[in-house]
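Undergrad: one predicted model, sequence on top.
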Amino acid sequence: MRRHKYQWLLGALIILVALAVGTAIYKTQRPQATAMVKTTTIKTHYQAWQKTYLKGQGRQRFVQTTSTGAVQTLSEAQGYGMLITVQAARQGLASRATFDQLTRYYLAHRISRTNPLMAWRQTQRQGKMVSTTAEKTSATDGDLDIAYALILADEHWHGRGSLNYGQLAKQLLRAIKRQELNSVTHLPKVGNWATAANTANLVRPSDLITAYFRKFASYTGDGSWTRVAQNSQSTLQVLSRQHATGLMADFVTVSGTSRRIGTVRARQVSSVRDNQYGFNACRIPWRVALDYQRSHSQVSRQIVQKMLRFFAKQRSIKAGYTLTGKATVAYTNQAFTAPLAYAAQTIGDQNLSRQYVQTLTAALPTKDYYPATLQTLMLVQSGRLKR
């Protein structure tokens, strides 16, 4: 019994030290601006995005993801919308009222009153946004972005008002930890539905958001998030080393305590691009660069630099690649170029920054939510905060 007691004490000490280190690193590094884009340009683009994609009225608003057919939205989109709005507000470009409308929509479309994860999709039927029973499951990426946006809102507005952002964030984080983290690998699952033998080990590399997990640890005082951050970063390192390009797939498998990495087949999860650098993986440069921006992690910098070296050799950035670097389509898309522009600015790659800055400031697509929203998010994230 005494031996077990000491083991418990040693384990607790390790977690406390990890939390203290993670908190110190995160709190001593002040977020820096990246692209030197005029505030007026950011404001113009934010207003254009808001007018085109932000729907709803009264107490709730959502980000519309469809341009034809039935009106729909996704938890992913709501997360982006909340991130855009709070970061625009921190620059004096958006209002708290808008953020509250987005937050109330999230609250109205949680899986249930007792489960604060957001239902992954809603469709407008008879004037109301509703989810089917099958849609009342989660998508981890959306929940992670919503939680992070709520934390930013709490830090910006300091909890004053009718919505307690901090309390909402902590409730959501507890649910994410309980339902969306793999208890063996301590990595994010793709959703709370991924519980079967063939889905529990699925991972979106773009969900390995080390910066978020560091923040969750320091914000909540829960050192277990530091472990998630460490495991996420080490997994990204391994994935980065697998190919000379540094590219990673939309989905992989990670299993066991050793976090053994495996591949998936095309269409195994959601699309023909499941095993390619596609519309999920295109977010990785942004996610990893954010960690470098926030913590100055040299590991994150190296991962981003390797990907940027590959893209610097391309005449133009296409909307999809094999992991060995062969373009899978002939067209471009801001969902692929905007995160690269942000990443190049963040790590100080002047050549690529000049090459890509026009991506951030180009006119927004008016009938394609995903590239327009990622471009807007990269743009507001690149702006200077008001002092």
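TA: Noted; the coordinates are in hand. Numbers count the residues shown, from 1 in each chain.
Undergrad: all contacts plus neighbour counts: C-alpha atoms, from now on.
TA: Will do.
Undergrad: now residue 294: closest residue in space that isn't a chain neighbour?
TA: residue 31 (5.4 Å; C-alpha to C-alpha, 6 or more residues apart in numbering).
Undergrad: next up, a second structure to put side by side with the first:
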Amino acid sequence: MIMVRSRTNGTRHGKRQWKWMKILLMVVLLVPTVSFLSENDAQAAAPNRPFPQQVDYPGIIKPAHVTQSDMNRSVSAYYDYWKSKYLKHDLKSLPGGFYVKGNITGDPDGFKALGSSEGQGYGMIIAALMAGHDPEAQTIYNGLFKTARAYKSSGNPNLMGWIVADDVRAQGHFGSATDGDLDIAYSLILAHYQWGSDGEIHYLNEARKMINEGIKASYVTNQRRVNLGDWDSKNALNTRPSDWMLSHFRAFHEVTGDPVWIEVIDNLYQVYNQFSSRYSSATGLISDFVVEDPPKPAPEYYLDEFKETNQYYYNASRFPLRIVMDYAFYGDPRGKAVADKLANWIKSKSGNKPANVKNGYKMDGTPIGDYATAVFVSPLIAAGTANGAHQTWVNAGWDWMKNKKEDYFSDTYNLLCMLYLSGNWWIPSGQAPEPVENLALNKPAFASSIEGTGFEAGKAFDGNLVSRWASNEGTDPEWIYVDLGSTRSVSGVKLKWEDAYAIQFKIQVSSDAGGTPVHWTDAATISNGDGGEDEITFTPQNARYVRMYGIQRGTPYGYSLYEFEVYGEN
């Protein structure tokens, strides 16, 4: 309630003043109680992609039992609640600085922690996506960015220190945490596409500087993993799967042109596949921290966080959203394969009821938690969007999520998942790419040799990024080809290598009639292959058969492909 008191001298003057005070009272009551507008907001840029964007992504389902308008209203209402509870701008040590108020784990080194770089990154993404619903979104965003820059890391000033405290001594005092900086840099790209970079902050330049001089310089390891902070080593093998923000890395690649981000994506998918095949083949789960090579769960109490750092716990719980977004936004089937595995497991484990999800699991799916919380439930609902078979799960999940209100961590991640599920998290560089059919999917396949049972040629054409074809070890040349069933116009292939890759190889095509091709034409020749994912385009060729002909191996082993995809015209 707003109370206005007035002292007057004389009846006529008093009545006139009371009349004006009543008008003033009516105006004040019309102003929202949570407002951050300043004198400069008249100059705020109009949003280019105002909420709601309600994008539909190829191959992705949304809740089907409610309308898009209903989803938009639920997101708006949840955002309003979140904003009023967690978004603050009361820093005496940094006037105009905004932060997301939240609890932390770890030692605040004598300071009173108000928030973290993690929360700062979440808040900046949310503010950029909610512009249009919230007229104060750019003011909020710029205030959050001001805090991120003021509270720079003690290790790399292009990054943010992981603690926000209302003390100037905290600015530049703390080292960084990878997750917050990845979200902050990504949010700057969102901000550029939302408001443009002609205002007080050149969002795109700030993003590029942070990506190149901060994140790449401090977080991308020599082995193409992402480490834990700017205090960590460039040779580190320890990594946090909740930091595997693959769609962020694709956005980094698009604004910098740096191929390192594709290398990181490819390597992290390999790390996941190696880890899951050994420790979580039935569930798809991954531990809070992953260490060593070959990858394995970190020990208990890793970095003194808590006992369950070797399990699927409060860090790894965020992983399913990060992985499914790579499929939703960029169409990578590896993301779909992981999301499907997770969704299939949790549906069975919970009896298809989101309220039965527990806050923590061992790698084999044994519960270690005892209740449902949004930071565990909502990302697993998001994973279900990659497959229409999970429609009931996604519907039930939305109903569970939209009214769930808990604490900073769960509520904030719940809101991010709601933005994704409702189609209101858009690709910063443009719209979703049109899906292109893989002409080789599940087609008959043949190879010069196989390493043994389970490594047959067809494994490279089954759409499963866990299975693979592998040739005999130590021999050259070796080859694998697919029969498309009829002659097609073929113009490109994707090869997704296991660690055993080719340095020199050819892509060859044939349109021979009959069951066994004899005459092959070279469509492309590669002499500097380095593994990972090769996307090779060439002049369109009429072909029924497409072959990878390996000439020189890159390892002492054989050749091995998770997937061999073929593209062209149907």
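TA: Perfect, thanks for sending it. Every value quoted in this text rests on a predicted model; they were computed, and no experiment measured them.
Undergrad: need the TM-score between these chains.
TA: Overlay of the two chains. TM-score (TM-score structural alignment, normalised by the length of the first structure): 0.82; 345 aligned residues with a C-alpha RMSD of 2.6 Å.
Undergrad: quick one, helices of the second structure?
TA: Along the second structure, the segments classed as helices by DSSP state H run 11-29, 68-86, 117-130, 137-150, 178-195, 203-209, 217-219, 246-256, 260-279, 319-330, 333-350, 374-383, 391-401, 408-421.
Undergrad: what range in the first structure does the fourth one sit on?
TA: Here helix 137-150 of the second structure aligns to the first structure at residues 95-108, judged by TM-score structural alignment.
Undergrad: likewise the shortest one?
TA: Aligning helix 217-219 of the second structure against the first structure (TM-score structural alignment) gives residues 178-180.
Undergrad: likewise for the first one?
TA: Alignment note (TM-score structural alignment): helix 11-29 of the second structure is unmatched in the first structure.
Undergrad: buried stuff in that helix?
TA: Neighbour-count burial for helix 11-29 of the second structure flags residue 18 (criterion: 16 or more other C-alpha atoms under 10 Å).
Undergrad: go on, stretch 75-93 of the second structure?
TA: Going by neighbour count (16+ other C-alpha under 10 Å), the buried part of stretch 75-93 of the second structure is 75, 76, 78, 79, 82, 83, 86, 87, 88, 89, 91.
Undergrad: what's the spacing between stretch 402-421 of the second structure and its chain's center?
TA: How far stretch 402-421 of the second structure lies from its chain's middle: 16 Å, per C-alpha atoms, centre = their mean, to the nearest Å.
Undergrad: would you mark the buried spots in that stretch?
TA: Buried, per 16+ other C-alpha under 10 Å, within stretch 402-421 of the second structure: 402, 405, 408-421.
Undergrad: cool, stretch 242-257 of the first structure as well?
TA: So for stretch 242-257 of the first structure, counting by 16+ other C-alpha under 10 Å, buried means 245, 246, 247, 248, 249, 250, 251, 252, 253, 254, 255.
Undergrad: which two from the residues you listed end up farthest apart in space?
TA: 245 and 255 (24.1 Å; C-alpha to C-alpha).
Undergrad: so residue 166 of the first structure touches residue 150, yeah?
TA: Yes. Using C-alpha atoms under 8 Å, residue 166 of the first structure is in contact with residue 150, at 6.7 Å.
Undergrad: give me the more crowded residue out of these two.
TA: With other C-alpha atoms under 10 Å as the criterion, residue 166 of the first structure and residue 150 differ in neighbour count, and residue 150 comes out ahead with 25 against 20.
Undergrad: now which residue in the second structure aligns to that one?
TA: Match for residue 150 of the first structure (TM-score structural alignment): residue 188.
Undergrad: same check, this time on residue 136 of the first structure
TA: Residue 136 of the first structure maps onto residue 174 in the second structure, by TM-score structural alignment.
Undergrad: what sits closest to that match if chain neighbours are left out?
TA: Per C-alpha to C-alpha, 6+ apart, closest to residue 174 of the second structure is residue 161, 4.7 Å.
Undergrad: next: residue 15 of the first structure.
TA: Residue 15 of the first structure sits nearest to residue 223 (C-alpha to C-alpha, 6+ apart), 5.4 Å away.
Undergrad: roughly how far does the aligned partner of the one you found in the second structure sit from residue 249 of the second structure?
TA: Aligned by TM-score structural alignment, residue 223 of the first structure pairs with residue 259 of the second structure. Separation of residue 259 of the second structure from residue 249 of the second structure (C-alpha to C-alpha, to the nearest Å) stands at 10 Å.
Undergrad: quick one: residue 38 of the first structure from residue 80 of the first structure, how far?
TA: 22 Å.
Undergrad: next, count neighbours for the counterpart of the residue nearest to residue 174 of the second structure in the first structure.
TA: Mapped onto the first structure by TM-score structural alignment, residue 161 of the second structure lines up with residue 119. Around residue 119 of the first structure there are 27 other residues, counting by other C-alpha under 10 Å.
Undergrad: residues contacting residue 119 of the first structure?
TA: By C-alpha atoms under 8 Å, 6 or more residues apart in numbering, residue 119 of the first structure lies in contact with 75, 109, 110, 111, 131, 135, 136, 137, 138, 139.
Undergrad: equivalent analysis for residue 416 of the second structure, please.
TA: 122, 126 are the contacts of residue 416 of the second structure under C-alpha under 8 Å, 6+ apart.
Undergrad: one more: residue 277 of the first structure?
TA: Contacts of residue 277 of the first structure (C-alpha under 8 Å, 6+ apart): 247, 248, 249, 250, 320, 321, 322, 323.
Undergrad: please report the distance of the first one from residue 296 of the first structure.
TA: As for residue 247 of the first structure, its distance to residue 296 of the first structure is 21 Å (criterion: C-alpha to C-alpha).
Undergrad: now do the third one
TA: Spatial separation of residue 249 of the first structure from residue 296 of the first structure under the definition C-alpha to C-alpha is 25 Å.
Undergrad: what does the fourth one give?
TA: Spatial separation of residue 250 of the first structure from residue 296 of the first structure under the definition C-alpha to C-alpha is 25 Å.
Undergrad: could you do the last one as well?
TA: With distances taken as C-alpha to C-alpha, residue 323 of the first structure is found 27 Å from residue 296 of the first structure.
Undergrad: centroid residue for the first structure?
TA: Nearest to the mean C-alpha position of the first structure, by C-alpha atoms, centre = their mean, lies residue 145 at 5.2 Å.
Undergrad: dump the residue contacts of that residue.
TA: 76, 79, 80, 82, 83.
Undergrad: most surrounded residue in those?
TA: Busiest of these [other C-alpha under 10 Å] is residue 82, holding 29 neighbours.
Undergrad: surely that residue and residue 149 touch.
TA: Yes. The pair residue 82 of the first structure / residue 149 is scored as a contact, 5.8 Å apart, by C-alpha under 8 Å.
Undergrad: please pull up the equivalent of residue 168 of the first structure in the second structure.
TA: Counting by TM-score structural alignment, residue 168 of the first structure lines up with residue 206 in the second structure.
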